[in-house]
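Engineer: Structure for the following, please:
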Amino acid sequence: MNQSELTEIIETTVEEVLREHALNRNKNQVPIAISNRHAHLSRAGLERLFGKGYALKKAKDLSQPGQFAAQETVTVIGPKGKLRNVRLLGPTRGETQVEVSLTDARKLGVTPPIRNSGDIEDSSPVTLQGPRGQLKLDKGLICAARHIHMHTSDAEAFGVANGDIVQVTVGGKRATTFENTLIRVSPNYQLEMHVDYDEANTAGIENGATGTVKRSGIPS
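Structural biologist: Presented below is the predicted three-dimensional model:
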């Protein structure tokens, strides 16, 4: 074996070791985003608050493909208080849903259930105020359960399936393990964990933090 061949073998080995190290370093890591209070409107709800035929105006795209933050906001009204300038997210949905933190809920004077997004049966009543009208709902206000969006390829890599419950640990001075974290899998999703501001403040994290995922009760 000449010197050139030996050098090539060494370089290839070093590259493989570095690649394996990177994979191990990033194993089971998930980016975390903080979800502020927001509302999803049905088509009927949008027209009630903004007028017939109204279309949401996109302010910026969100991390999940096809989802966006709208320029429009509404006021959320509860028995004891109001939340002004609550951002609308698009596109419209089948049912109107408002997601707040438990701190927000106390200001409103309601006790919403902690639910997976879309599960609004027997949730808290809520009133929304828009520029063209008011919408009173007998259900629709929830505190969204923390969850992780995963593409199907991510789920395969993590060894989990849609509907699984996992733990997510974050480090730092206020290191925290988030139990009961729902896995949501779709070919339309991008890998990202969502927590609300109460949860983020508890763990002392900001947007862009990462957590380590493990199956509940099973070491990673």
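
Engineer: For the rest of this, base every contact and every neighbour count on C-alpha atoms.
Structural biologist: Noted.

Engineer: how distant is the helix of greatest length in the chain from the center of its chain?
Structural biologist: Ranked by residue count and defined by DSSP state H, the top helix of the chain is helix 3-25. Centroid separation for helix 3-25 versus its chain: 38 Å, with CA atoms, centre = their mean, to the nearest Å.

Engineer: Give the other helices and strands that the next helix or strand after it contacts.
Structural biologist: Helices and strands here follow DSSP states H and E; after helix 3-25, the next one along the chain is strand 29-35. For strand 29-35, the packing partners by 3 or more CA pairs under 8 Å, 6 or more residues apart in numbering; DSSP states H and E come out as strand 192-196, helix 197-203, strand 210-215.

Engineer: Tell me where this structure has strands.
Structural biologist: Using DSSP state E, the strands of the chain run over 29-35, 38-42, 58-61, 68-77, 82-93, 97-99, 114-115, 124-130, 133-144, 147-150, 165-170, 176-185, 192-196, 210-215.

Engineer: Next, the second sequence, to be compared with the first:
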Amino acid sequence: MNEEQLRQLIRKIIAEESGNSNVIPIGVSNHHVHVTEEDFNILFPGQKMTSKAPLKQPGEFASEQVVTVVGPRGTIERVRILGPCRAHSQVELARSEGRKIGVNVPIRMSGDLAGTPTVILRTKDGEVEVQGTIAAKRHIHMSNKDAARLGVKKGDAVKVAIESDQRRTIYDDVIVRPDEKFVLEMHIDTDEANAANVGKDTVAYLVKED
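Structural biologist: Below you'll find the predicted structure:
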């Protein structure tokens, strides 16, 4: 059991002991890149994507490979590729990071890439142009059983409260994403996490509205 899995287990035990069935673990999503197999082969010729660490969602992992994201006014170094490969390459940044490199990053759900800005991904061996730069809209992964327990369904926009040290933040318009393989976790980006003063053991609570 790695450190992140241990923290998640502790959060689950606390939630069960407190009797609060609305507790949702928080995953803070740092900038990262998803790539197609074709783009990966251009950036890392002759290599295979190798796992550095598993992510909470089954089958997903942070790879050993990193790239430089190049915008009109700057770069972001060592942006990690998440695996496995996807059907379309996608770059996920916080909006504050987009401003630093001259990119007006829209807030979108993953895969909703129509009309999104283009950046360059660069390594020492190659570069590719990717049309698909977004700030991921906050959302909650959950299993179908979790969705039934929480009384929500796919595509619902819910309200979530985050109780952190010296700050209480309520995020509205959080999108529900259930799937049989998903593990319960709310995803927010680094801008949102900083605004809510999220720490490593901070959890969220689904706000039930009358």
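
Engineer: Could you get me the TM-score between them?
Structural biologist: TM-score for the superposed chains, counting by TM-score structural alignment, normalised by the length of structure 2: 0.89, backed by 195 aligned residues with a CA RMSD of 1.5 Å.

Engineer: returning to what we had before: any chance of the strands of structure 1 in JSON lines, with mean neighbour count and distance to Lys52 of structure 1 too?
Structural biologist: Formatted as JSON lines, those follow (neighbours: other CA atoms under 10 Å; distance: least, CA to CA, whole Å):
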{"stretch": "strand 29-35", "mean neighbour count": "20", "distance to Lys52 of structure 1": "29"}
{"stretch": "strand 38-42", "mean neighbour count": "21", "distance to Lys52 of structure 1": "13"}
{"stretch": "strand 58-61", "mean neighbour count": "14", "distance to Lys52 of structure 1": "18"}
{"stretch": "strand 68-77", "mean neighbour count": "19", "distance to Lys52 of structure 1": "15"}
{"stretch": "strand 82-93", "mean neighbour count": "18", "distance to Lys52 of structure 1": "14"}
{"stretch": "strand 97-99", "mean neighbour count": "25", "distance to Lys52 of structure 1": "20"}
{"stretch": "strand 114-115", "mean neighbour count": "18", "distance to Lys52 of structure 1": "31"}
{"stretch": "strand 124-130", "mean neighbour count": "20", "distance to Lys52 of structure 1": "13"}
{"stretch": "strand 133-144", "mean neighbour count": "20", "distance to Lys52 of structure 1": "11"}
{"stretch": "strand 147-150", "mean neighbour count": "24", "distance to Lys52 of structure 1": "33"}
{"stretch": "strand 165-170", "mean neighbour count": "20", "distance to Lys52 of structure 1": "41"}
{"stretch": "strand 176-185", "mean neighbour count": "19", "distance to Lys52 of structure 1": "34"}
{"stretch": "strand 192-196", "mean neighbour count": "21", "distance to Lys52 of structure 1": "33"}
{"stretch": "strand 210-215", "mean neighbour count": "19", "distance to Lys52 of structure 1": "43"}
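
Engineer: Could you measure from the residue most central in space within structure 2 over to His139 of structure 2?
Structural biologist: In structure 2, the centroid-proximal residue (CA atoms, centre = their mean) is Ser29; its distance is 3.9 Å. Using CA to CA, to the nearest Å, Ser29 of structure 2 is found at 11 Å from His139 of structure 2.

Engineer: again, but for Gln57 of structure 2
Structural biologist: Counting by CA to CA - Gln57 of structure 2 and His139 of structure 2 are separated by 13 Å.
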